[in-house]
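Colleague: This is a predicted model, with the sequence first.
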Amino acid sequence: MSFERARDHLAGLGLEGRILTFDVPSATVDQAAAAVGVAPERIAKSLTFLVHGAPVLVVVAGDARVDNPAFKATFGAKASMLGIDQAPELIGYPVGGVCPFAVAAGVRVCLDKSLRRFETVYPACGDAASAVELTLPELERASGSTDWVSVTRLPGS
């Protein structure tokens, strides 16, 4: 059901031809990178948080890690990730397939600047065996977000 919702949303934007489905799991960054055939940093992982009682989804590059001081400075709260049982209810997708489009009402979607290194990225597409290749403008359009944040750090920084 989650995959179909994401697919239908992308179809409405003319992007359904970019969806990839796999016979192997793609729930983790490394699994998704292997399934797609790209470096792990090009996987756009969707991290979910509860901020002041409301769900926030931040899309970050696969090699990026949350920088707690930057997160707190941006959102005014400590980074508190949703539990595995909370994501489907609050975001609309299960962990391992969380994507930044066609999310539940009231979810704020933000894109992290760590993604700006790439021409295209690969977020999940609603389940743990799919992805979609999108340019950054397409990711903005599909997610409905023009809110770029800087809440991560990259390896070696």
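Modeller: Yep, it's here. These numbers were taken from a predicted model, which means no experiment stands behind them. Numbers count the residues shown, from 1 in each chain.
Colleague: only C-alpha atoms for contact and neighbour calcs from this point on.
Modeller: OK.
Colleague: what packs against the longest helix seen in the chain?
Modeller: Longest helix in the chain by number of residues (criterion: DSSP state H): helix 2-12. For helix 2-12, there is no helix or strand it packs on, judged by 3 or more CA pairs under 8 Å, 6 or more residues apart in numbering; DSSP states H and E.
Colleague: Give me the residues contacting whichever helix or strand comes after that helix.
Modeller: With elements assigned by DSSP states H and E, the helix or strand that comes after helix 2-12 is strand 19-21. Strand 19-21 is contacted by residues 7, 36, 125, 129-133 when judged by CA atoms under 8 Å, 6 or more residues apart in numbering.
Colleague: chain center to the longest helix of the chain: distance?
Modeller: Its chain's C-alpha centre lies 15 Å from the corresponding centre of helix 2-12 when counted by CA atoms, centre = their mean, to the nearest Å.
Colleague: Got another one to weigh against that:
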Amino acid sequence: MSIERVREYFKTKGIEERIQEFDGSSATVALAAQALRCEENRIAKTLSFHIKEKVALIVMAGDAKIDNPKYKAQFGTKAKMLSFEEAEPLIGHAVGGVCPFAVNPGVEVYLDVSLKRFSTVFPACGSSNSAIELNMEELEEYANPISWIDVSKLPEGSQQ
């Protein structure tokens, strides 16, 4: 079970007790926000993509969407998400629990600037009913990203 992979990873960092598990699902931004009693935009959703020959995860704010022109400028290709069936074997986590922690070797992680609006955010922890609250420095340390990128667009009226 991939939450166990994440728990073991966080145990090496001394923060495994910070993982929150819920009775109900937190598999979507709306469900996670409900379980955590926070705004949807503070959910750090992790989207999975094929980028040429690689698999990449982009962690972004719950209210952000991929901005296709920005994505193409960043990666030199159109955005192509992994299918439901591809997620677990390629990343190590199933859809609903995809997170940037304890992923399969070779999976690249990027953090989107849409997250920087918040002092803390809530990424999943490898299952469809888990999350952890992290500040930006912790997220960067534990996700070990290639870099921060800007490939998102926010709803009208939101600040980047």
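Modeller: Alright, I've got the coordinates. Predicted, not measured: the structure shown is a model, and the values here were computed from it.
Colleague: follow-up on the earlier one: from the rest of the structure, what touches the longest helix of the first structure?
Modeller: With CA under 8 Å, 6+ apart, helix 2-12 of the first structure has contacts from 16, 19, 92-93, 99, 101-102, 125-127, 142.
Colleague: Give me the subset of these that lies in strands.
Modeller: Per DSSP state E, strands hold the following members of the contacts of helix 2-12 of the first structure: I19.
Colleague: which one of the contacts of helix 2-12 of the first structure has the most neighbours?
Modeller: Among the contacts of helix 2-12 of the first structure, the one with the most neighbours (other CA atoms under 10 Å) is C99, at 31 neighbours.
Colleague: pretty sure it is touching C125, no?
Modeller: Yes. If you go by CA atoms under 8 Å, C99 of the first structure and C125 touch, sitting 5.6 Å apart.
Colleague: Show me where the second structure has its helices.
Modeller: So, for the second structure - with DSSP H - the helices run 2-13, 29-36, 68-75, 84-91, 136-143.
Colleague: Relative to the first structure, what is the average displacement of the third one?
Modeller: By that I understand helix 68-75 of the second structure. Mean deviation of helix 68-75 of the second structure relative to the first structure after superposition (mean CA distance after the TM-score superposition for the first structure): 0.4 Å.
Colleague: do the second one as well
Modeller: When the first structure is overlaid, helix 29-36 of the second structure sits 0.2 Å from its aligned residues on average, using mean CA distance after the TM-score superposition for the first structure.
Colleague: what comes into contact with that helix?
Modeller: By CA under 8 Å, 6+ apart, helix 29-36 of the second structure touches 22, 24-26, 39-40, 42-43, 45, 62, 129, 131.
Colleague: which one in the first structure is aligned with S119 of the second structure?
Modeller: Matched by TM-score structural alignment, S119 of the second structure corresponds to E119 in the first structure.
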